[in-house]
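Peer 1: can't give you the sequence, but here's the structure:
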């Protein structure tokens, strides 16, 4: 078969061809991404927490650590791996051979890397698209077409992660004792850039470092690909019991793993610097299981909803289909709402944490509305359309 003559197909927007769970997961979890980025940019801290909480800020810190921070990106990495296999399978059904499908995936990954570089320098240094581009290139070249025997190894990463979590929990509890350590998070010691030029200059230096840090998500990408090979999200009914176990167990590990740091961040506990450092590593590592739990929860929701989709479900799924556009729009919003050379709402408030949280929710609602309007007009998101054109050129899709 000549690859150049084969029909190629991109991602589909037809409801009859799309599984609900992946779209629901992407659209719903963009809310948590918005909360994380909204608070992080407002406070210039990673994660976005109020270091000296008062009033409602303490419970908000706890909520963000337990359910949002370090729990959203693992879910999207899993969905990215799932999408790679879905796209490769769609090309195969269209008659494209493995070599041709791989070329398409490589072009798409290269386009994501280029888009990530622009996004990370012009809008948000914490960009993850560049890392997805690199991960897509690596996965497509090394793992995509390997046998089931190889892909069967992917879930064993969770056993390794579980062992690391157990060790971190042991060290945290062993070191726990009197002390006056503050909340263990990274705050930007430099003031926010006063001009857009300074902002871009800082991002040019920060983006490569951030991108390299995100490459550890390769294991979640691999688990997502393994799940796609078994069609777990597309056909959740046969996997219902497994999904229930992952949802309950993963969420328990995630919340309990974040508990020591949550207590510190809310001012409900104090400890020494050594224990606080271990608590942070415990919270970050257990985010992997939080991402898995959210994927399982959305799959179970999709199974329960079935074909009874109301307006809210349709809108969230529409945003999931246009998640790249929604993600990029968020970055425009943070630039406008939190930077000194723009509106800088956080500086005008006594609680940057709450301002960032409210902005996050508001921005997500705006993207939700926009996605629903595009759905009704049967239009793709602008970023999806651009990525599709770069990936497939002028081929009939």
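Peer 2: On my side now, so go ahead. Since we're looking at a predicted model, the values are computed, not measured.

Peer 1: drop to CA atoms for contacts and neighbour counts, all remaining ones
Peer 2: OK.

Peer 1: Tally up the residues packed near residue 88, please.
Peer 2: The number of residues packed near residue 88 is 24, by other C-alpha atoms under 10 Å.

Peer 1: my guess is it meets residue 100, correct?
Peer 2: No - counting by C-alpha atoms under 8 Å, residue 88 stays clear of residue 100, with 9.6 Å between them.

Peer 1: what about the strands in the stretch 151-300 of the chain?
Peer 2: Here the stretch 151-300 of the chain has its strands, by DSSP state E, counting those that start in this stretch, at 186-187.

Peer 1: can you give me the helices in it?
Peer 2: Using DSSP state H, counting those that start in this stretch, the helices found in the stretch 151-300 of the chain span residues 156-175, 196-214, 218-229, 240-265, 273-285, 287-305.

Peer 1: What residues of the longest one count as buried?
Peer 2: Buried positions in helix 240-265, judged by neighbour count with 16 or more other C-alpha atoms under 10 Å: 240, 243-244, 246-247, 250-265.

Peer 1: Kindly report the same for the first one.
Peer 2: Of the residues in helix 156-175, 162, 164, 165, 168, 169, 171, 172, 175 count as buried by neighbour count, 16+ other C-alpha under 10 Å.

Peer 1: quick one on the thing from earlier: mind putting the helices of the stretch 151-300 of the chain in JSON lines, distance to residue 129 included?
Peer 2: Output for these, formatted as JSON lines (distance: least, C-alpha to C-alpha, whole Å):
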{"stretch": "helix 156-175", "distance to residue 129": "23"}
{"stretch": "helix 196-214", "distance to residue 129": "8"}
{"stretch": "helix 218-229", "distance to residue 129": "13"}
{"stretch": "helix 240-265", "distance to residue 129": "25"}
{"stretch": "helix 273-285", "distance to residue 129": "20"}
{"stretch": "helix 287-305", "distance to residue 129": "18"}
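
Peer 1: ok, second structure coming up, stack it against the first:
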């Protein structure tokens, strides 16, 4: 395999893993009140198989797949700029046009379909991080740690600030997000069980919060820091699968020996504290940092498997799914929206965690099936083609000759 082809294939496979893995957590946002995504004790049973599903999902995917996706996006920033420069194009012109269109897609996705959108966040991060793309690897890593630490510190400081708030203020401003009352959850479920218009009464304020305060308190610093790390990993060929084998072995063991125990400790800490409000600000720190190491572990495992040619049966399907990551991400929204919201089957609040995971497996099978079939006939996924055409201001060739 040629080095350039290997680099792109590894990125595609990792992207395929990330876009499939992120659904394990995202489906909870569709299937239950939003608070259950942050606080699993807020809604639904955690007994038996449901508790096992939550625990394994949290350990292996919660924030890990978004971390991997963010690092890949950061690598993509450098790759896009390299390609544009090699083609003699104005890098800044097409880069900002590309990400401003992504921002538009994010607004439409968030306000019209699902408030858990990450496209808007990624577009904002990409626009602000562009001047840093040419920084040395060491500088990028330092900036990455700084960005990640800012978000962590903001959460800790907010938690400490609760001491100065009255019980009434906490009940009004914080608890609806963490442990809403049965009445508050009933209102949310009722809105999403209704038609598309009735859903907007809940979706719009949720999206405003996600793309507003939450983005600047947490999202920008977290995703931005991981994108900077992705740039560094791209420049060192770690994320492309071309680093020395010992590098991946070290990253794998770092995730296994430090990252996963940290996440597991956080699980026990939160349950021992009955998922009180401190879990939102202090208990979340274990997974916040542990997830970065676990995502690097995932990256290392995939690189080791690809380099040993032990994933041949699955590689092409994952790579195709990754090449259509934008289309597949939005397709997941459309499928889950139909299953759980009132304009479709309206099953929100009725599917337990084990059932949600069964749906995830079904979506995985579907996307691993149709992605390679589509790319056999077309050069890009439908939304990738649209995004590319808007970026370059003209329709791009779609059908393979």
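Peer 2: Sure thing, it's come through. Predicted, not measured: the structure shown is a model, and the values here were computed from it.

Peer 1: What would you report as the TM-score here?
Peer 2: The TM-score (TM-score structural alignment, normalised by the length of the first structure) is 0.80; 357 aligned residues with a C-alpha RMSD of 3.2 Å.

Peer 1: quick one on the thing from earlier: which of the helices of the stretch 151-300 of the first structure sits closest to residue 340 of the first structure?
Peer 2: Among these, helix 196-214 comes nearest to residue 340 of the first structure, with 9.2 Å by C-alpha to C-alpha.

Peer 1: Tell me the one among the buried residues of helix 156-175 of the first structure nearest to residue 385 of the first structure.
Peer 2: For the buried residues of helix 156-175 of the first structure, the residue nearest residue 385 of the first structure by C-alpha to C-alpha is residue 162; the value is 39.7 Å.

Peer 1: Please name the nearest non-neighbouring residue to the residue sitting nearest the centre point of the second structure.
Peer 2: Centroid-nearest residue in the second structure, with C-alpha atoms, centre = their mean: residue 66, separated by 2.8 Å. Distances taken as C-alpha to C-alpha, 6 or more residues apart in numbering put residue 22 closest to residue 66 of the second structure, at 6.4 Å, once the chain neighbours are dropped.

Peer 1: Could you find the counterpart of residue 88 of the first structure in the second structure?
Peer 2: Using TM-score structural alignment, the partner of residue 88 of the first structure in the second structure is residue 81.

Peer 1: what helix or strand is its match on?
Peer 2: helix 64-86 (DSSP states H and E).

Peer 1: report the angle between the axes of the very next helix or strand once past that helix and helix 196-210?
Peer 2: Along the chain past helix 64-86 of the second structure, the next helix or strand (assigned with DSSP H and E) turns out to be helix 91-108. Going by axes from the mean of the first three to the mean of the last three C-alpha atoms, to 10 degrees, helix 91-108 of the second structure is angled at 130 degrees with respect to helix 196-210.

Peer 1: What span of the first structure is helix 91-108 of the second structure aligned with?
Peer 2: The aligned range for helix 91-108 of the second structure is 101-118, by TM-score structural alignment.

Peer 1: in the matching stretch, what counts as buried?
Peer 2: 101-102, 104-113, 115-118.

Peer 1: What's the match for residue 68 of the first structure in the second structure?
Peer 2: So, by TM-score structural alignment, residue 68 of the first structure is matched to residue 61.

Peer 1: burial of its match, as a residue count?
Peer 2: Neighbours of residue 61 of the second structure using other C-alpha under 10 Å come to 23.

Peer 1: Could you do the one 3 residues further on as well?
Peer 2: One way to gauge burial is a neighbour count; for residue 64 of the second structure, by other C-alpha under 10 Å, it gives 28.

Peer 1: so what's it up against?
Peer 2: Going by C-alpha atoms under 8 Å, 6 or more residues apart in numbering, residue 64 of the second structure touches 291, 292, 294, 295.

Peer 1: any idea which helix or strand comes after the longest helix along the second structure?
Peer 2: For the second structure, the helix reaching the highest residue count under DSSP state H is reported as helix 3-31. Using DSSP H and E, the helix or strand that follows helix 3-31 of the second structure in sequence is helix 35-38.
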